[in-house]
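[1] Predicted coordinates and the sequence they were generated for:
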Amino acid sequence: MTDSLDLLVLGNAIVDVIARTDEAFLAGQGVPKGAMALIDEARAEALFAAMGPATIVSGGSGANTVVGAALLGAKTGFVGKVRDDELGGLFRHDLKATGVRFDVPAATEGPATARCFVLVTPDGERTMNTYLGACQGLSPADLDTNLVASARVVYLEGYLWDPPAAKDAFRKAVTIAHGAGHAVALTLSDAFCVGRYRDEFLALIREGSIDILFANIGELQSLYQTDDPEQAIKALRDERDGRGLHLLGLVTRSADGAMVVKGGEIRSVAASPVGAVVDTTGAGDLFAAGFLAGHARGLDHVASARLGALAAAEVIQHIGARPQGDLVMLAKAQGLL
C-alpha cells in the first residue's frame, strides 16, 4: 500500500548552471534580460563555454517547490524525467537527500538530462536559457496511479506543458487526483509559457481541472491580456469553472507581496523583509512551496501565503533556487508555525 503524500509535483527535472554576469554579456550573447528562452544542445554548449565561473545545482521550477515543501515538513514526491548520466544522478541524489520521493526510472537513451543556464545580473534579476533534453520524455507511463491518488495536492508545472506526452501525463494526473477527491494545482511558470498556451491554460481552469492557481502578476496579466494588474486580479477573482465554482488563486507581486484570491474575495499578504536581493531565481517556486506546506499543516489561505512569503524571502538572499537556511526555524521565529 502506498503511503499518502501531502504534495506530488509533476515537473521538469533540470540541473541549474548559475553564473553572475552583466548586461554587456547578455547583449553580446543576444539574450533578452529577464526572459526565459528554450535552446538546443549546441547552443547550450556554446553558452556554457562563454559563461564565467558557474555554480551547478539541481533545479527546475516544480522540483524547487517540492524540495521547499519537504524542508518545511511536508511529505512529498516528484515525477519528472532524467537521463542516466552524471547530471541525472546529481538531480536524483539532491531530491532524495531532502526527503522527496522520486521513483521515475532514468531514460537509458535519447537526450541528456536537462540544463538551465541562469545568468544573474548585479540587480538580482535572472535570465534563463533552458535546454530541456530528457525532460521532454515524460509520459503517462511514468505515473504511478496509486502514488498520484495518495497525494492531497497534485501540482503541475506550466513549463512542462509542451510535449504532447507530458500533456497526456498532466491530464491523467488530474483525472486520478480528482477521482480520489484531491486537489490539483497549476503554476503558470512564466509569461513565455502563458503566451504559448494561454487558451489551453484557460481551458484547464474553466473546465474544472485546476483547483489552485499560482502566478506572478506578469503571468496573470498575460493570461488575461491586460496591461492593468488590478484588472488581471479582478478577472481571476471573477473566474469560475463549468460548475460555477471559484478556484483559489495565489498571485505574487515581488516586493509588493502576494494576493490570495478566493470566492470573490481578495486578501493582501505583505512580502517578508529581506536584507539584500542577490538572486530572484526560485522566488515564485518557494512561495508555492511555503503555501502548500502551510496548506498541508491545515493553515488557512492567508497564513499559508505568509509562510510562502517567508520561503521566497529566504531564497532570494543567496545564489541558487533551493533554500540554504532552516525554513522551519525561521517560520517558528516569526510565529508562522
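    Alright, I've got the coordinates. Numbers count the residues shown, from 1 in each chain.
[2] from here on, contacts and neighbour counts on C-alpha atoms
    Will do.
[3] Kindly check the end-to-end length of stretch 274-294 for me.
    In stretch 274-294, first residue to last residue: 21 Å (CA to CA, to the nearest Å).
[4] can you pull the buried residues of it?
    277-294 (16 or more other CA atoms under 10 Å).
[5] Kindly report the same for stretch 15-30.
    Buried residues in stretch 15-30, counted by 16+ other CA under 10 Å: 15-21, 26.
[6] Turn those into CSV, including secondary structure.
    Shown next, in CSV, are the buried residues of stretch 15-30 (DSSP: H, G, I helix; E, B strand; the rest coil):
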residue, secondary structure
15, strand
16, strand
17, strand
18, strand
19, strand
20, strand
21, coil
26, helix
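[7] Please compare the first structure with the one that follows:
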Amino acid sequence: MSQHVYDVIGVGNAIVDVIASCDDAFLTEQNIEKGAMTLIDEARARELYAAMAPGKEVSGGSAANTLAGIASFGGRGAYIGKVSGDELGEIFRHDLNAAGVDYKTAPLVDGPLTARCLINVTPDAQRSMSTFLGASVFFSEEDIDADKIAAARITYLEGYLFDRDEAKEAFVKAAEIAKAANRLTSLTLSDSFCVDRHRAAFRQLVRNHVDILFANEAELVSLYEADSFDAALDAVKAETRIAAITRSEKGAVLIDRGDTLAIPAEPVSQIVDTTGAGDLFAAGMLTGLAKGLDLETAGRLGAIAAAEIISHIGARPNINLKDLAESKGIDLSG
C-alpha cells in the first residue's frame, strides 16, 4: 500500500477528555498547577474526578484532536494510539472513526484502563490538565502500521507519548518508514514540562527525523534552553526544515528553510476555552501542507482552526472547518 491514501496519520496518546469549569480557588484547593499538564496516577484520577464539577466527556488526546480537525477540513486521516478494551476505549474508538478518521489499533489486553485527561477550565479560559495515561503509554513498535505510515503524506508524532523508551523507538521507526516512502515526518513538542523531561532525546529526534516541528513559544525556548525567543528561533532554523511556533494572541511564526514568516491570530469574539488551540493550529497547517498549499495559506488555516476551537468548550470543532475556510476565501477542493 505504497500509494497515497492519507493526508496525515497521527501517532499519539489515546485519551478521553473530561472538561469542567472551575475557579482559581479550586485549583489551589486541589494543588493543580494552572495552565500546565500534570501526570497523575489512577488513584488521584478517581479522587479528582469525584471533586470536579459536572463535566463534558469527549474523546481527546492531542494528536487525535488534530486528526479530527483535519477530517473537518475535508482531509483524509488515520490514527495510531492505544486504548484498553473498556467502555471509555470503545467510546474513543467510535468517536474518532465517526469523525472520519481511520482508527484500528488493537486494544491493550490485561493492562490499565483507558487514559483520561481531567481538564479544569478557569474563567480566563486557561486549561489545567491532570492526566492519567493508563493504557495509552503501553505503545511500542508493534503498534506502528508500516503500510499506513507509508501511505500518508505526513506522519504526525505527539510529544506527550514520548515518556517510555518503547514509544521513543516507535517514533524513530515511524519516521524511518516515512522517509523510506518519501513522506514527511512532523512532531509536536506538546508541553514545556514534557520538553524538560526529554530535551536531549527531542533534540536528537528533531535533528535526525523531523521535517515539520510544532511548538509554542515556551516549548521552543525550553527545547534550546535559550535566553530569548529570537535565540530559540535561530537554533531551530539550523535543525529542521519547517517550524511552526504559536504565540497565543500574537499569532504564529513559521520557519521555512531559514526564512521567517509571521501569521497573525484570527479574530475571535470571545475566548471561552484554550483547550486544543495548538492541536487545531496543527490540523490547519498540516491540511494545507498535505494539499500542496503555500506555507502562508497553511498557516492561515491553522489560525482559523485555532480561533474556532477557543470560541467554545472542547477540543474538537463545532462547525465544519472546510466550510469555514472556504468562507474566508481558501479553496480546499483540491
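    Now that the structure is in, tell me what you want to look at. Computed from a predicted model, the values in this text were never measured in an experiment.
[8] how about TSV for the buried residues of stretch 15-30 of structure 1, with distance to residue 270 of structure 1 added?
    Converted to TSV, these look like this (distance: CA to CA, whole Å):
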residue	distance to residue 270 of structure 1
15	31
16	29
17	31
18	29
19	30
20	29
21	30
26	32
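[9] burial count for residue 149 of structure 1?
    24 (other CA atoms under 10 Å).
[10] the helices in structure 1, which residues?
    Counting by DSSP state H, structure 1 has helices at residues 23-29, 41-50, 61-71, 86-97, 145-150, 164-179, 191-206, 217-224, 229-238, 283-296, 301-315, 327-333.
[11] Reformat those helices into a markdown table and put distance to residue 129 of structure 1 next to each item.
    Listed next are those as a markdown table, based on distance: least, CA to CA, whole Å:
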| stretch | distance to residue 129 of structure 1 |
| --- | --- |
| helix 23-29 | 11 |
| helix 41-50 | 8 |
| helix 61-71 | 14 |
| helix 86-97 | 17 |
| helix 145-150 | 31 |
| helix 164-179 | 20 |
| helix 191-206 | 12 |
| helix 217-224 | 18 |
| helix 229-238 | 27 |
| helix 283-296 | 17 |
| helix 301-315 | 20 |
| helix 327-333 | 29 |
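[12] can you tell me which of these comes nearest to residue 120 of structure 1?
    With CA to CA, the closest approach to residue 120 of structure 1 among the helices of structure 1 belongs to helix 23-29: 9.5 Å.
[13] which outside residues touch that closest one?
    32-33, 121 (CA atoms under 8 Å, 6 or more residues apart in numbering).
[14] For those residues, which single residue is the most surrounded?
    residue 121 (21 neighbours).
[15] need the contact list for that one.
    For residue 121 of structure 1, counting by CA under 8 Å, 6+ apart, the contacting residues are 20-23.
[16] From these, pick the one nearest residue 318 of structure 1.
    Taking the contacts of residue 121 of structure 1 together and measuring to residue 318 of structure 1 by CA to CA, the closest member is residue 20, at 11.8 Å.
[17] where's the closest one relative to residue 117 of structure 1, distance?
    11 Å.
[18] before we move on, what about residue 287 of structure 1?
    22 Å.
[19] just residue 325 of structure 1 next, same as before
    24 Å.
[20] More neighbours: which of the two?
    A side-by-side neighbour count of residue 325 of structure 1 and residue 117, using other CA under 10 Å, places residue 117 first with 25 against 13.
[21] ok, the more buried one touching residue 128?
    Yes: counting by CA atoms under 8 Å, residue 117 of structure 1 does reach residue 128; the two are 5.6 Å apart.
[22] Of the contacts of residue 121 of structure 1, which is the nearest to residue 58 of structure 1?
    Once CA to CA is applied, the member of the contacts of residue 121 of structure 1 that ends up nearest residue 58 of structure 1 is residue 20, at 17.2 Å.
[23] which residues does the closest one contact?
    Contacts of residue 20 of structure 1 were listed using CA under 8 Å, 6+ apart, and they are 52-54, 119-122.
[24] 10 Å instead, please
    51-55, 118-122, 124, 126, 279, 319 (CA atoms under 10 Å, 6 or more residues apart in numbering).
[25] What lines up with it in structure 2?
    In structure 2, residue 20 of structure 1 lines up with residue 21, judged by TM-score structural alignment.
[26] what about its match, distance to residue 53 of structure 2?
    In terms of CA to CA, residue 21 of structure 2 sits 7 Å off from residue 53 of structure 2.
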